[in-house]
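# Here's my sequence, what's the structure:
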Amino acid sequence: MNSSREQPQPLGRVIGAVKDWVGRLGEIWVDAQVVEIKRRSGATQFMTFRDRVANMSVQVTASAVVLDSAGPLPEGSRVTARVRPRVWDKATSLSFECLEIHVAGEGQLLLRLEQLKRKLQAEGLFDDHRKRRLPLLPRAIGLVTGRGSDAERDVLTNVARRWPSAIFRVEHALVQGIDSAASLMTALARLDADPEVDVIILARGGGSLEDLLSFSDEGLVRAVAAAKTPVVTAIGHERDTPIVDLVADLRASTPTDAARRVVPDHVEESAGLALARTRLNRAVDVLLTREEHAISALRSRPVMLDPTSAFSAHYERLTLFRHRLGSAVEHRLRAEEADLRAAVSSIRALSPKHTLERGYAVLVGPGHESVSSIADASVGERIRAYLADGELTLDVVQTNPKEQHG
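Sure thing, here's the model as predicted:
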């Protein structure tokens, strides 16, 4: 394409030529680092790739399908990508279209861990309802760690500082290498079978992703999830999160933090106990004082000072009722006595003895029948006469009937 000051080429033609030349470069595989991902709701996604050595970067576009097929792709991942350079007409900017992308190096390892994590999460091993509460004060603390490791020293030292009488069951295991996962599972099984162990700490110091890989082993993760004893994990530093942390009943950020979580601080507990005792004594004193005041108030009442004072009015009424009753009984007795005397007088007036005392006699025939008429006796019969002071035996010698006067 010829050009000069007198015969310049149109800018659009030049841009088109550059675009055509770039388009003829074709596809190429590149090794790069993903430094930024801008996900959008549309079909096209945007990324920024940077050279892993030189300070050079480029804008990259990819379809959502291509980006999703790469799996989890955190920023900073090393990738191998099949790209095609493109020049955009309007902005005349150079970018690359990503046709295929794969996580490489440590990123590939992260991808496998992420896939295992999703699998276990789908099975419900990370659910909160599976997490068990740690005992307030364990009878014995199980510790799985490397022999002579800083993690072992940190846990033992800090637990002893917080609770001097704590009892440990320590099982040493390999915490790195090919056989480390199996060694950790064996130590965990021994402590889980010990009836005295109430909590198990799985501890290791910090390290690289590969160093901590055994703590993301599927077999160890499932063993921790199936353990009958609550498990506390203290793996690496705060930023380290192996998969076993997600199934443990409690994740401690460091071995020192694990020691703080499994036992209380005896100084704080003693202070709390002293404070509680003081509050209890104060509460008891307040209660006793209140009850004493209540008793004093009860004692000051008139009925308590003189329990019989309440009966004074009743005594007066009782005296009145007694007087009325006595009067009524006396009146009734007098009336009954008068009636009795009248009855006695009537009885005496009608008594045969009283009649006899006035000079009359009762005559009884030989058959003990009453003789009330001369017709009841015959001359020659012997009759008896009952007088007031005795009786007489009489012989009938004559009967004189009484003359009737018209």
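
# CA only for contacts and neighbour counts going forward, please
Fine.

# Could you give the number of residues near I383?
By other CA atoms under 10 Å, 22 other residues sit near I383.

# That one falls within a strand, correct?
Yes - the assignment for I383 by DSSP: H, G, I helix; E, B strand; the rest coil puts it in a strand.

# Now do the contacts for the residue lying closest to it once chain neighbours are set aside.
Nearest residue to I383, sequence neighbours excluded (CA to CA, 6 or more residues apart in numbering): G365, at 4.8 Å. Contact analysis of G365 by CA atoms under 8 Å, 6 or more residues apart in numbering lists V371, D376, A377, R382, I383, R384.

# Let's see the PyMOL selection covering just the buried ones among the residues you listed.
Applying 16 or more other CA atoms under 10 Å to these leaves a buried subset, and the PyMOL line that selects it is:
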select buried, resi 371+377+383+384
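
# and the contacts of G365 as TSV, adding distance to F96?
Shown next, in TSV, are the contacts of G365 (distance: CA to CA, whole Å):
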residue	distance to F96
V371	171
D376	174
A377	177
R382	179
I383	176
R384	174
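
# what are the ranges of the strands in the stretch 101-250 of the chain?
Under the criterion DSSP state E, counting those that start in this stretch, strands of the stretch 101-250 of the chain are mapped to 140-145, 168-172, 197-204, 231-235, 250-251.

# For the comparison step, fold the sequence that follows:
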Amino acid sequence: MTEPGQSPENPWPVRAVATRVAKWIDRLGAVWVEGQLTELKVRPDSKTVFMVLRDPAADMSLTLTCPRDLVRNAPVRLTEGTQVIICGKPNFYTGRGSFSLRVNEIRAVGIGELLARIDRLRRLLDAEGLFDPRLKRPIPFLPNTIGLITGRASAAEHDVTTVATGRWPAVRFAIRNTIVQGPNAVPQIVEALATLDGDPAVDVIVLARGGGSVEDLLPFSDETLCRAISACRTPVVSAIGHEPDNPLCDLVADLRAATPTDAAKRIVPDAAAEQALVTDQRRRSARALRNWVHREQHHLDQLRSRPVLALPLASLAAREDEIQRARATTQRDITRLISAERETIGHLSARLTTLGPAATLARGYAVVQTVPTSGSPAVLRSVADAPRGTQLRVRVSDGVVVAVSEGPEKSTAEGSE
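Below you'll find the model as predicted:
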């Protein structure tokens, strides 16, 4: 036999389960819980007030019940969006099978505590790099379509659209109206942000709201919204409140504007100012071009006025006389050199003629050669080489004489003996 409730053959009745659950929950005792009121139902004929307490950082909530007098005597006026700390005892109502907290004390979250929590979140996001200026995306010079997230028929919407249209009449808007304060503001703003970020026609997203108290601006310091802004691929401009207001979304956004009007001025160029700038640039460019042309023309005039360009053949004419004189001098020098060399050659030729064999023969000298029976004639150099009967060949200036040697001539001394 199985234990009750452990098999389909032996189930527990509903009352048994509900009673056991109620006993377990009753053991929890009183707890302190912090959250944001999202619903507040006060029935005229009931002494019990029903409320819903939501966790701003997560999509979770609890049902609360409390006496009407406790709500009436609360330290702050309880409305939807009020941040409170409550002390209550968990209860499980067996008749309806519902869970709730029976509240016996309500305390308001002070401004100092809210600012301290925002500061702790700021340090956390800063440590994660969500405020890093290097991650900021540039705002386009002239956005095609501006995504605008703001309250319905709000002054912020009017300021952004009016100022932007006045500066650039062709600008277009994709407007998403959401609530901008209270417990439901963050989910609606995050949803609108995701919708505009997914639209390829939207070039920049503006998150705009007028000024308000610290409690009114709490949604714009919500961690979920800050991380959604950081995750956007489209540049986001934060235009929350006025100059003293500084929610955390201002630090995460790619551009912070002091007011919605300032946001419109910073993301949309002024058509009149841009036209004036273009006109001024054209005027300055034309003046600069004219000045450049004048400078270059003056430079060309100076170059053309120089003698080398004004009379290009004058220098050639001046050089022509120099060339003629140089040619005449060169010809004279060459002629003188040739005459000197010719005279030198004549002297050398005369000396060569004087010293030559023909001149010697002309002066009465003769060249005597012996003519051997075989072989070539040889010059007679000694009387011993011409014994008696030797054939001789005598060359004189006008011819050759053949003779026969009679032998050496005897000296006078030998003849007298």
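
# still on that earlier bit, return the most buried member of the strands of the stretch 101-250 of the first structure.
Ranked by mean neighbour count, the strands of the stretch 101-250 of the first structure are led by strand 231-235 with a mean of 29 (mean count of other CA atoms under 10 Å).

# biggest helix in the first structure by residues?
Scanning the first structure for the helix with the most residues, using DSSP state H, yields helix 312-350.

# and whatever helix or strand comes next after that helix, how far from the second structure on average?
Counting by DSSP states H and E, the next helix or strand C-terminal to helix 312-350 of the first structure is helix 352-357. Superposing on the second structure and averaging over aligned pairs (mean CA distance after the TM-score superposition for the first structure), helix 352-357 of the first structure comes out at 2.9 Å.

# Just checking, which helix or strand succeeds helix 352-357 of the first structure along the chain?
Later in the chain than helix 352-357 of the first structure, the nearest helix or strand by DSSP H and E is strand 362-364.

# against the second structure, where does that next one fall?
Aligned by TM-score structural alignment, strand 362-364 of the first structure falls on residues 367-369 of the second structure.

# with the first structure superposed, average distance for that stretch?
Counting by mean CA distance after the TM-score superposition for the first structure, stretch 367-369 of the second structure comes out at 2.7 Å.

# In the first structure, which residue is most central in space?
R133 (14.0 Å; CA atoms, centre = their mean).

# neighbours around S95 of the first structure, how many?
17.

# where does it fall, helix, sheet strand or coil?
Assignment for S95 of the first structure (three-state DSSP): strand.

# Just to confirm, what residue in the second structure is aligned with it?
Aligned counterpart of S95 of the first structure in the second structure: none (TM-score structural alignment).

# Run through the residues that contact S95 of the first structure.
V58, Q59, V60, T61, P85, R86, V87, W88.

# Check the gap between F173 of the second structure and G210 of the second structure for me.
Counting by CA to CA, to the nearest Å, the gap from F173 of the second structure to G210 of the second structure is 19 Å.

# same deal with L70 of the second structure?
Taken as CA to CA, the span from L70 of the second structure to G210 of the second structure is 33 Å.

# of the strands of the stretch 101-250 of the first structure, which approaches R358 of the first structure most closely?
Closest to R358 of the first structure of the strands of the stretch 101-250 of the first structure is strand 197-204 (CA to CA; 125.5 Å).

# of L70 and G210 of the second structure, who's got more company?
Shown here are L70 of the second structure and G210; by other CA under 10 Å, G210 has more neighbours (20 against 15).

# That one reaches T261, doesn't it?
No - using CA atoms under 8 Å, G210 of the second structure is not in contact with T261; the gap is 10.2 Å.

# residues shared between the contacts of those two?
A156.

# in stretch 85-98 of the second structure, what counts as buried?
For stretch 85-98 of the second structure, burial by neighbour count (16+ other CA under 10 Å) applies to I85, I86, C87, G88, K89, P90, N91, F92, T94.

# do the same with stretch 353-360 of the first structure
By 16+ other CA under 10 Å, the buried positions in stretch 353-360 of the first structure come out as K353, T355.

# Mind listing residues that contact that stretch?
R348, V362, L387, A388.

# Neighbours of A104 of the first structure, how many?
By the measure other CA under 10 Å, the count of residues near A104 of the first structure is 18.

# Under the alignment, what does L352 of the second structure map to in the first structure?
Counting by TM-score structural alignment, L352 of the second structure lines up with I347 in the first structure.

# contacting residues for that match?
Counted by CA under 8 Å, 6+ apart, I347 of the first structure has zero contacts.

# measure it to K353 of the first structure for me?
For I347 of the first structure, the distance to K353 of the first structure (CA to CA) stands at 11 Å.

# H172 of the first structure now?
For H172 of the first structure, the distance to K353 of the first structure equals 136 Å [CA to CA].

# same thing with E97 of the first structure?
161 Å.

# do the same with F215 of the first structure
In terms of CA to CA, F215 of the first structure sits 138 Å off from K353 of the first structure.

# One more: A258 of the first structure?
128 Å.

# cool, and L99 of the first structure?
Using CA to CA, we find L99 of the first structure at a distance of 159 Å from K353 of the first structure.

# Also A122 of the first structure?
For A122 of the first structure relative to K353 of the first structure (CA to CA), the value is 131 Å.

# And T48 of the first structure, by the same measure?
157 Å.

# Tell me, how many residues neighbour K410 of the second structure?
Count around K410 of the second structure with other CA under 10 Å applied: 8.

# quick one: it from S382 of the second structure, how far?
K410 of the second structure is 15 Å from S382 of the second structure, by CA to CA.

# Could you tell me how far stretch 108-122 of the second structure lies from the centre of the chain?
Offset of stretch 108-122 of the second structure from its chain centre (CA atoms, centre = their mean, to the nearest Å): 42 Å.

# can you give me the helices in the stretch 151-300 of the first structure?
180-193, 218-226, 244-247, 255-262, 266-299 (DSSP state H, counting those that start in this stretch).

# What is the aligned counterpart of R301 of the first structure in the second structure?
So, by TM-score structural alignment, R301 of the first structure is matched to R306.

# ok, now which ones touch that match?
Counting by CA under 8 Å, 6+ apart, R306 of the second structure makes contact with nothing.

# Show the contacting residues for the alignment partner in the second structure of R204 of the first structure.
By TM-score structural alignment, R204 of the first structure lines up with R209 in the second structure. Counting by CA under 8 Å, 6+ apart, R209 of the second structure touches T150, G151, A156, V180, A239, I240, G241, P260.
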